[in-house]
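Student: Turn this into a model:
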Amino acid sequence: MSDDWRRSDADGYQSPADQSPADRPAPGRSDHDRWTQGPDVAAYTDEAASVGAAGDDAETLRERQRLAQVEMMDRWIGGVLTEQRRSRRWKLFFRFMTLFLILALVATVVYNVFWAPAGDSSTLQRHLGVVEVNGVIASDAPANAERIIRGLNRAWDSDNTEAVVLHIDSPGGSPVQSQRIYAEIMRLREQGDKPILAVIEDIGASGAYYIASAADEIIASPASLVGSIGVIYAGFGFQDAISRIGVERRVMTAGENKAFLDPFQPLDDDAEAFWQGVLTQTHQQFIDDVRAGRGDRLSDRPEIFSGLVWSGEQGLELGLVDQMGSLEEVARAHVGEASWEDYTPRLDPFDRLTRRFTQVAASVLGLQAPNSPLRYQAQ
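Tutor: Prediction:
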C-alpha cells in the first residue's frame, strides 16, 4: 500500500474495495452527482444528522440522509412544476389580452365604419357640415329623402358648423324625393341661422339640380354638368312582338284606364294626351321651384327649362350656378382651412348588403324599375 493510500486511510477514507455494500455508490451513479451531492444536499444531510438520536447506528443515519435527499428532490420538483404552471398562466393571460385587444380594435373599426353617427356635434373646431348626395335619388337608394333630411338637420343643429353644404354628385331621380329635400332646405334657409351651400362635383342635374336650387349658393367646377330641368317617362311597346310569337296577353282591371301604360297594349291618343298633361304639370312644378330658389339670378332664356344639360361654366352665364369652385375652396373661404365634417347618416351594413344584392339580381333578371315612372333624371 502506497503512502498516498495510507494518508487517505489516516484521514478516514476507505477504498471501494474496503467499503461495505451499503457504503458503496449505487451502480450508474457518479460520486459527483449534483442531485446527491452539493451544498443543498449537505445542508439536508446535516439537518438529518442533527435531528438523529445519539444512539443511531450508521444504517439509520444513512436512511435519514436518503430521506432528506428525497425530500429535497420533492421540493425542487414541486418548485419547478409551480414555476411552469405560473409561466403557463402568464402565457394564457397575455394571449387572452392580445386576442381581446385585437377584437376590440376590429369592433371599433367596424363601429366607426358602419354604425357610428357621422358628424360629431361635439367637435370644437369650426367646420363645414357636409351632407353627401351621391347617386340616383330614390326612396330605395342611399340618396333618399329621409337620410338626406336627417343629415341636413344634424349639420344645421351643430353649434360649430359654419355652413351646411350639400355635396352633390347625382344625375337626379324621383320627383317626390327631390321635392321633399327641396322643401326641407327652403325651411332651414328661411330661418337664416347659417348659409346652405350646394357644391356640385361631376354632375348635379335634374332632380339633383332641383335640390341644389334651394340652397343659398350653388358652386360648381367649370366641367360639372348642371341643369336638365325637365321630366322624363320612358317605356316600351311590345304589342306587335307578342302577336308575332303567338303570346296572348291577359289583363283584367277595374277602371277602364288602369292599364293605360301597359307595354303590351297600344297607347291611344287620349291616354297619351292625359299622360303628357301629367308630365307637363310635374315639369311646371320643377320650373316654379327652381325660380323660387334662384330668384333673379336666373337668366330669362327659355332653353334653361328645356331639359338641356349645361357645363358649369355655361351654367354660370345662365344663372344656374353662382361661382366656380370646389369643396376645399368653399371650406377655406368660410373657415379658413379645408375642414369639414360629414353629417350624412351611416348606412345599415345589412340593409346596404341586401339592397345591393337585390339591385344586382333585378338588373340581371331585367326586373329593375323605378318606384315612380316619372323621373327628374338626366339621360
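Student: Could you use CA atoms for every contact and neighbour count after this?
Tutor: Noted.
Student: where along this protein do the helices fall?
Tutor: Ranges of helices in the chain, per DSSP state H, are 3-10, 39-51, 58-110, 145-157, 175-191, 207-212, 239-244, 269-294, 312-318, 327-335, 349-365.
Student: what angle separates the last one from helix 58-110?
Tutor: Okay, so that is helix 349-365. Interaxial angle of helix 349-365 relative to helix 58-110 (axes from the mean of the first three to the mean of the last three C-alpha atoms, to 10 degrees): 60 degrees.
Student: now the other sequence, so there's something to compare against:
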Amino acid sequence: MVDQWKAPAEAEPSAGDDKSWKLLEKTLLAGIQEQRRSRRWGIFFKLLTFFYLIAMLVLFTPLLDMERSVTSGSGYTALIDVRGVIADKEQASADNLVTSLRAAFEDPKVKGVILRINSPGGSPVQSGYVYDEIRRLRGLNPSIKVYAVISDLGASGAYYIASAADEIYADKASLVGSIGVTAAGFGFVGAMEKLGIQRRAYTSGDHKAFLDPFEPEKPEETKFWQGVLNITHEQFIDSVKQGRGDRLKDKDHPELFSGLVWTGQQALPLGLIDGLGNASSVARDVIGEKELVDFTVQESAFDRFSKKLGASVAEQLAMWMGFQGPTLR
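Tutor: Here you go, the predicted model:
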C-alpha cells in the first residue's frame, strides 16, 4: 500500500494579522501622501517667492530710474562712473557710458559732468567710441564742461576716455597713464610634444589659423600682428595729444607713451592731469554745483543675475586658449 503524502494545509490568516497588515498599509499610504503634499507646498512656495521677486524688480526698478529727477535746487553736477574693464557687455561699455553722457547733456539742470574713473582700461574700440562722443557733445554744448576725475586707477583705455575731457583731476596717489597696447597669449607647442598630442587644424586661407597657440610662431604673422598693435598705439597717442593739446609738457618725452604709469603727483608736472582733487571737490570748487546726481546706467538685479547665468562659454574658452584682441594698457 502506497502512502500518499499530502502537504500540510496553509494556516489561514487570523483576523488579528489582517488588521495589522491593513494598519501598516494605511500608515505607508499616509506617509506617501504626506510627502506628496509637502512637495506640492514646497513647489508652490518656491514659485510664489520667484514671482514675488520678479514683481519687486518690475515695480521698483522704474522708481530707481526716477530717483535722479527728484532733486532740490536749480542745478547740479552729473556724475557718471567709469568703473571696471571697458568692454562690450560690461558695466563700463561704450553703450552704457554714451547713454549716460547723452542723458546728462540733455538735462537742463546739469551744469557740468564728472566722469569718475576707476578702471584699468580695455577695448580700444569701446574707449575710442566714448572719446569721440565726449568731444561731439562738448562741441554741441560748449556751456557744459566735462571733467574726468581719477580715483584709484585711470590707465590705458580709461585714460584714453579721460583725455577727451575739458580737465582731468586725480588724487596724488592715483595711478595715471599706461598709454600703450597689449595683446597677450600662450604657446602650448612644447607641452603638446611632451604629451604626444597632435594638432589637426583644417583651414582655407594661409593665415586663417592666425597666431594659433598650438602651432609654432610664424615670423611673418608675428611681424604683421606687431604692426597692428603699433597702429593702434599711434591712434591712442594721437587722441591723447589732440585731447590734451599744449597741456602735455613734453610730447616727445621718451617714456610718456611707453605704457608706464605715474602717480597723480608725478602726472601733474607731465601735463597728464590738470590738478589734484576728487569728485566732490571738483563739483564744489570747479563746477560750482556741489550736489551730485548719478547718471550712471545701472543694471537691475535681474540683469546681473541673468548675465551670471548666461556667461559665454566660448569667451571663457578663448581666454583659456590664450588669444585675446588688442587691449589698451
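Student: what does L276 of structure 2 align to in structure 1?
Tutor: Superposed on structure 1 with TM-score structural alignment, L276 of structure 2 falls opposite M324.
Student: so that match touches I219, yeah?
Tutor: Yes - counting by C-alpha atoms under 8 Å, M324 of structure 1 touches I219, with 5.6 Å between them.
Student: Of those two, which one has the most company?
Tutor: I219 (25 against 20; other C-alpha atoms under 10 Å).
Student: Contact partners for the counterpart of that one in structure 2?
Tutor: Aligned by TM-score structural alignment, I219 of structure 1 pairs with Y169 of structure 2. Listed by C-alpha atoms under 8 Å, 6 or more residues apart in numbering, the contact set of Y169 of structure 2 reads Y147, A148, V149, I150, I273, D274, G275, L276, G277, N278.
Student: ok, now with 7 Å
Tutor: Going by C-alpha atoms under 7 Å, 6 or more residues apart in numbering, Y169 of structure 2 touches A148, V149, I150, I273, D274, G275, L276, G277, N278.
Student: what's the burial count for the second one?
Tutor: Spelled out, it's V149 of structure 2. The criterion is other C-alpha under 10 Å. On that basis, V149 of structure 2 has 30 neighbouring residues.
Student: likewise the third one?
Tutor: By other C-alpha under 10 Å, 30 other residues sit near I150 of structure 2.
Student: do the same with the first one
Tutor: Neighbour count of A148 of structure 2, defined by other C-alpha under 10 Å: 31.
Student: Spit out the contact partners of it.
Tutor: The neighbours of A148 of structure 2, taking C-alpha under 7 Å, 6+ apart as the test, are I114, L115, R116, I117, A162, A165, E167, I168, Y169.
Student: again, but for the second one
Tutor: For V149 of structure 2, the set of contacting residues under the criterion of C-alpha under 7 Å, 6+ apart consists of I114, L115, R116, I117, I168, Y169, A170, N278, A279.
Student: Could you measure from the last one over to G180 of structure 2?
Tutor: Spelled out, that is A279 of structure 2. According to C-alpha to C-alpha, to the nearest Å, A279 of structure 2 stands 26 Å off from G180 of structure 2.
Student: what do you get for the third one?
Tutor: In this structure, R116 of structure 2 lies at 22 Å from G180 of structure 2, with C-alpha to C-alpha as the measure.
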